[in-house]
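*Asks:* no sequence for this one, just the structure:
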């Protein structure tokens, strides 16, 4: 459906070109100048001027003054009505004028020894097709847009060489140029249709419509050089426009899968656009066309531009894709300005306010396009840098820290830049539309001061966040604790930080509420823990075994890279109720100390038990003063029981 609407835009573009009346031939201008210099004609003109002055004077003195807008509207309505009547009256004269023009072109060619124009046209087309066939034999055709356009370029180049090498008769030259150009444009349209993903029924209808458009444009272009009156040329253009309108409506109804109500609405909209074009309101007509088809044209342009690059997310890809879309919008704006300039009798051009608003709107569109292109380039660079900064494996600590700082600051910079670009573009657009932005800026300043007094907490949060960033207090991905909040930093806004708790909940904490921040993921972590062993433990033996455990942990392929300082036993921390408390310490990378400690616990338990070092356990002493006697008796009973169990039965 989008392609149908794009087609309609091209159709009306050709009709608009047909309706532009070209300049009169030099021969007629010379004849007009000669008649104006004739004494009898000058005397008649003077008499008419003198007779018309008294009649006009009373009317001007007695008629009330009318507003300028009402006069402009009346003049425009009269001109539009007159033009429509002239076109309708000229339609019956089309066959005779076309036949006479064809005879003039034929006689102009045959009188100078050339073949008729249609024979020359057929010969040039055959020559171009021959050159295209030879190119196809020598070069393999590529199934890309450029590969399909290359044969058309060879076809056009071969015809252009012969056309410009021969001195054709004047009328034949103009006629051949118009129809050959239309034929080349038609072939280009066919290539684009074949390259696009379009269903066969729709492709056939679009081919027919482009053929009608090409023929209409060429016929309108040669009308005045061949002596066809401008009114008849306009009538021919209107007839072709009716044919194109009917074909477009038929294509909408036959190929669209939308509802009947939607099809009827599109058909009615096309009819309204055609009526606007008929009454010469070209600016309003093209605004309606852009609103209808420009989004689909931009999407198609972006897709075609993206097919020429491997990475659309790169700066080069963004520049090519967004630049192509910006170029299409700039061309559309330029064409709209040209159409407006070439139609000075348009109703809106007689009102200075409408003219200023129109040109201000065109400039505003270009400003917004430039702002969007700038924002997309900066946003693409920031997003790509953030993707790269997330991978910190196999990096030195300094490089990893720098990338973490990028992940922290770049999102804030992106948000601030988005606000800045939007505000600046909005102010420039308002200035182009005639709004005085000086008082607006001053009023915004006063309003900002009032808001500042009323939202001191918000200002405090924003300023606190700025200073946290300047101090590099924390970065994205680090684990921090502030007051009752702790978790991994996931992101920032202008006024708050988002913390993910290790159990899952997410805290959104304003910067002003953080206070002192405890960063647990910066540089290194010293992890200390204690183990209680029995009172009869050999402390020196435990120290040596701990040193051995630390060496084994550092040699481990998985754990070794997590150590900064190996596991060591600091010594006896205290004498507890049930044993001796030994203190251990190690230095690890941030965030991995818990994982390393669990591995160290398991290794120490295994080594201590295998070397006869028992861990202290809570015990209760029951008995009198003979503390060792009870224990000795119990031990003796256990040994006797074990000995009897080991003695074989007789």
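*Replies:* Great, that's in hand. It should be emphasised that the depicted structure is a prediction, and the values quoted were computed from it without experimental measurement.

*Asks:* please count neighbours and contacts with C-alpha atoms only from this point.
*Replies:* Will do.

*Asks:* may I ask you to name the longest strand in this structure?
*Replies:* strand 563-575 (DSSP state E).

*Asks:* if we go by neighbour counts, what in that strand is buried?
*Replies:* For strand 563-575, a neighbour-count test (16 or more other CA atoms under 10 Å) marks 563, 565-569 as buried.

*Asks:* and that strand, how far from the chain's centre?
*Replies:* 59 Å (CA atoms, centre = their mean, to the nearest Å).

*Asks:* chain neighbours aside, what residue packs nearest to the residue nearest the centre of the chain?
*Replies:* Centroid-nearest residue in the chain, with CA atoms, centre = their mean: residue 322, separated by 5.9 Å. Leaving out its chain neighbours, the residue that sits closest to residue 322 by CA to CA, 6 or more residues apart in numbering is residue 373, at 6.3 Å.

*Asks:* give me the number of neighbouring residues for that neighbour.
*Replies:* The local packing of residue 373 (other CA atoms under 10 Å) involves 19 other residues.

*Asks:* and after the helix or strand hosting it, which helix or strand comes next?
*Replies:* Mapping residue 373 onto the secondary structure by DSSP states H and E places it in helix 352-389. For helix 352-389, the following helix or strand on the C-terminal side (DSSP H and E) is helix 397-432.

*Asks:* contacts for the helix or strand following that next one, please.
*Replies:* Per DSSP H and E, the first helix or strand lying C-terminal to helix 397-432 is helix 437-454. Applying CA atoms under 8 Å, 6 or more residues apart in numbering, the contact partners of helix 437-454 are 427, 430-431, 459.

*Asks:* now helix 437-454 against helix 397-432, angle please.
*Replies:* Per axes from the mean of the first three to the mean of the last three CA atoms, to 10 degrees, the angle that helix 437-454 makes with helix 397-432 is 130 degrees.

*Asks:* below is an additional structure, to be compared with the one above:
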């Protein structure tokens, strides 16, 4: 370790200071060019390292360096971090505005001084040059605009003839006629522009017949301004109502064409010709002054136009809202109609102030932002208008599709308007984002370009796609089930297919809604694990609190597995019987013979009796009198069956008559049984028809079907039947009669 007393030697101290200064001056070069490999540090560097490693020596060195600094010299303060607060930004902006306004005022003052100097004769050479420029420009203006005026008279006559021929024509013919008329107008513009160039070349101020720069400025301004006015005439067609494509009145077309043309001429000719000419001939301040005056005049005219059309625009927007039945967008249109003129005037005044403050940077920004906003609003209006027209026009499917899927059109009419409404609001949000991006209110594109923005945008798009796919899947599956259950096309569905397909549609819809919602929430960053856990806890609580519901579902599952009944079956469930109209996993809906609908939960079902499974039997149990001949009764029942086989029910009977004979003795009748095997559910109609035939044949064969009655008989002739007594009386009374 170095002795501390060594640093007190003045010669060594001077050496160290010289070494530090050299290192400081050579540090950039050392940073750019590293030392060669293997180069050993010299003795001075080693000595400095040893001094800096010792705390006492290092402290003494720092103290000597401070005493050696010049008096009054202080260490430089570290550079302050840039202040990005809103107050500082506002201060910077107001300072730039003040500086811009001061520059503009100085330009106006200089322009006035230069003009006064020219006309006072203090600068005769400049005045002579100015007069020469004025003569040449005057000749050019006279020739250019005079020829254009004469050519416009010819093109207007051509346009009137074209419009006369297009009266009452269709849209495409009118559009073609409008293009022809404007081509003639454009030809007159090009011819006048060419004549202007010829005049400029012959009256040029440059030697050798060359054209002056001011004449070139005028010709270029003429071409650009008149082409812009030609585009306005293409849209509004103020002179030719028969060629107009837009549904606007004649006076409105003339009004807007006049004022837009005047504003374009005022601003265009000033900025493209007058201001550059004054800047070159008089002074740059004169050109700036002309621009400022013209901008103030144009803004004043625009404010007057806004105030003149305040009520018309408000009524137009209110009418649009009424056509939309004052929905959400309609209410927004009403609010805009109430305050649109305030917003427009504020914008125009802001434009003027920005022009005064910073015409080089702020005005191009505002014009660009305005154009981008107008383009975004135009595109959004076209998309929203198309969506509204599509929804209002309705959705009509082809006839063959409606026959195959009769409920698809109704389902789409209920589904499409909702989706279109969501799309419409998405378009409106996109327009607002585009306007905010254009006016630099926020950097949405820059944010989306970042990792976080891409993640958020991707999550939102993924969630929207999941919801859309879920909706499409629901429509597809519901349409497929509807197609399979359609009895007019294809294979006739069985009752089991009807039941299972309806259960599948309901279960699929519930599962799709749950899983689609969960996946969509997961895409937007929602942690669905607590939701799943909460759903499990809630399900367990519901299971304990609603045991009947759980019992309904479990019993319904086993009933479906066992396939004991399906939709359309005639069943007896508990004390209710009827046709199964609807079968879910929890309950069964039955309509009885009187038309009453019974909803029976499966938890209250002890047994199910299905009367339509496989085949059915009509059991004919007929009571006859005790004195009837049983063989004759059987023969009569067989004859009734033979007649039944000749009716429309013959295809519904699947076996011969099963004659079982006498099955019991009642108080006043002998019961004879026979069975008819039929298709499932056909035994009721067949049994009714068979009973009618049996009744008729028994009457033909004089076979009595006993019924409760009272018969008076004489003592010795009392029999179990009163028929013999009647016959005896009839025989005795016969000769007398």
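*Replies:* Right, received. Where do you want to start? The structure presented is a predicted model; accordingly, all values stated were derived computationally and were not measured.

*Asks:* so what number do they get for TM-score?
*Replies:* Overlay of the two chains. TM-score (TM-score structural alignment, normalised by the length of the first structure): 0.59; 532 aligned residues with a CA RMSD of 6.4 Å.

*Asks:* ok so, going back, hmm, who's touching the longest strand of the first structure?
*Replies:* 524, 539, 543, 546-547, 549-551, 554, 580-589.

*Asks:* now, of the residues you listed, which are buried?
*Replies:* Buried members of those, scored by 16+ other CA under 10 Å, are 524, 539, 543, 546-547, 549-550, 554, 580-589.

*Asks:* the residue lying closest to residue 298 of the second structure once chain neighbours are set aside: neighbour count?
*Replies:* Distance criterion CA to CA, 6+ apart; nearest residue to residue 298 of the second structure, sequence neighbours excluded, is residue 263 at 6.4 Å. Counted with other CA under 10 Å, residues neighbouring residue 263 of the second structure total 18.

*Asks:* do the same with residue 420 of the second structure
*Replies:* Residues lying near residue 420 of the second structure (other CA under 10 Å) number 16.

*Asks:* same deal with residue 131 of the first structure?
*Replies:* Residue 131 of the first structure has 18 neighbouring residues, counting by other CA under 10 Å.

*Asks:* so what's it up against?
*Replies:* Residue 131 of the first structure sits in contact with 154-155, 158, where contact means CA under 8 Å, 6+ apart.

*Asks:* alignment lookup: residue 556 of the first structure to the second structure.
*Replies:* Aligned counterpart of residue 556 of the first structure in the second structure: residue 647 (TM-score structural alignment).

*Asks:* cool, residue 338 of the first structure as well?
*Replies:* Per TM-score structural alignment, residue 338 of the first structure is aligned with residue 434.

*Asks:* please name the nearest non-neighbouring residue to that match.
*Replies:* Residue 434 of the second structure sits nearest to residue 376 (CA to CA, 6+ apart), 6.5 Å away.

*Asks:* ok, residue 124 of the first structure next?
*Replies:* residue 159 (5.7 Å).

*Asks:* which residues does that neighbour contact?
*Replies:* Residues in contact with residue 159 of the first structure (CA under 8 Å, 6+ apart) are 124-125, 127-128.

*Asks:* select only the buried ones of those residues in ChimeraX?
*Replies:* Here is the ChimeraX command that selects only those of the contacts of residue 159 of the first structure that count as buried (16+ other CA under 10 Å):
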select :124,125,127,128
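
*Asks:* quick check, nearest of the contacts of residue 159 of the first structure to residue 225 of the first structure?
*Replies:* residue 124 (21.4 Å; CA to CA).

*Asks:* ok so, going back, could you report the neighbour count for the residue nearest to residue 434 of the second structure?
*Replies:* By other CA under 10 Å, the residues close to residue 376 of the second structure number 21.

*Asks:* that one sits in which helix or strand?
*Replies:* Using DSSP H and E, residue 376 of the second structure falls within helix 362-393.

*Asks:* quick one: distance of that helix to the chain centre.
*Replies:* Chain-centre distance of helix 362-393 of the second structure: 16 Å, with CA atoms, centre = their mean.

*Asks:* pull the contacting residues for the nearest residue to residue 110 of the first structure once chain neighbours are set aside.
*Replies:* For residue 110 of the first structure, ignoring the flanking residues on the chain, the nearest one in space by CA to CA, 6+ apart is residue 116 at 6.2 Å. By CA under 8 Å, 6+ apart, residue 116 of the first structure lies in contact with 105-107, 109-110.

*Asks:* residue 30 of the second structure too?
*Replies:* Per CA under 8 Å, 6+ apart, neighbours of residue 30 of the second structure: none.

*Asks:* 10 Å instead?
*Replies:* Residue 30 of the second structure is in contact with 23-24, counting by CA atoms under 10 Å, 6 or more residues apart in numbering.

*Asks:* repeat that for residue 312 of the second structure.
*Replies:* Shown in contact with residue 312 of the second structure (CA under 10 Å, 6+ apart): 318, 337.

*Asks:* so what does it match up with in the first structure?
*Replies:* Residue pairing (TM-score structural alignment): residue 312 of the second structure is matched to residue 247 of the first structure.

*Asks:* and the contacts of residue 116 of the first structure, which are buried?
*Replies:* Among the contacts of residue 116 of the first structure, those buried by neighbour count (16+ other CA under 10 Å) are 105-107, 109.

*Asks:* out of the residues you listed, which two sit at the greatest distance?
*Replies:* Among these, 105 and 109 lie farthest apart (CA to CA), at 6.4 Å.

*Asks:* who touches both of these two?
*Replies:* When contacts are counted by CA under 10 Å, 6+ apart, residue 105 of the first structure and residue 109 are jointly contacted by 116-117, 169-173.

*Asks:* what's the closest of these to residue 51 of the first structure?
*Replies:* Residue 51 of the first structure lies nearest to residue 171 out of those, by CA to CA, at 43.6 Å.

*Asks:* just put the shared contacts of residue 105 and residue 109 of the first structure in TSV and tack on secondary structure and distance to residue 406 of the first structure.
*Replies:* Shown next, in TSV, are these (DSSP: H, G, I helix; E, B strand; the rest coil; distance: CA to CA, whole Å):
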residue	secondary structure	distance to residue 406 of the first structure
116	coil	74
117	helix	71
169	coil	71
170	helix	69
171	helix	69
172	helix	69
173	helix	66
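
*Asks:* now the helices: where do they sit in the stretch 501-650 of the first structure?
*Replies:* Taking DSSP state H, counting those that start in this stretch as the criterion, the stretch 501-650 of the first structure carries its helices at 539-555, 593-610, 627-646.

*Asks:* which secondary structure elements does the first one contact?
*Replies:* Counting contacts by 3 or more CA pairs under 10 Å, 6 or more residues apart in numbering; DSSP states H and E, helix 539-555 of the first structure packs against strand 563-575, strand 580-588, helix 593-610.
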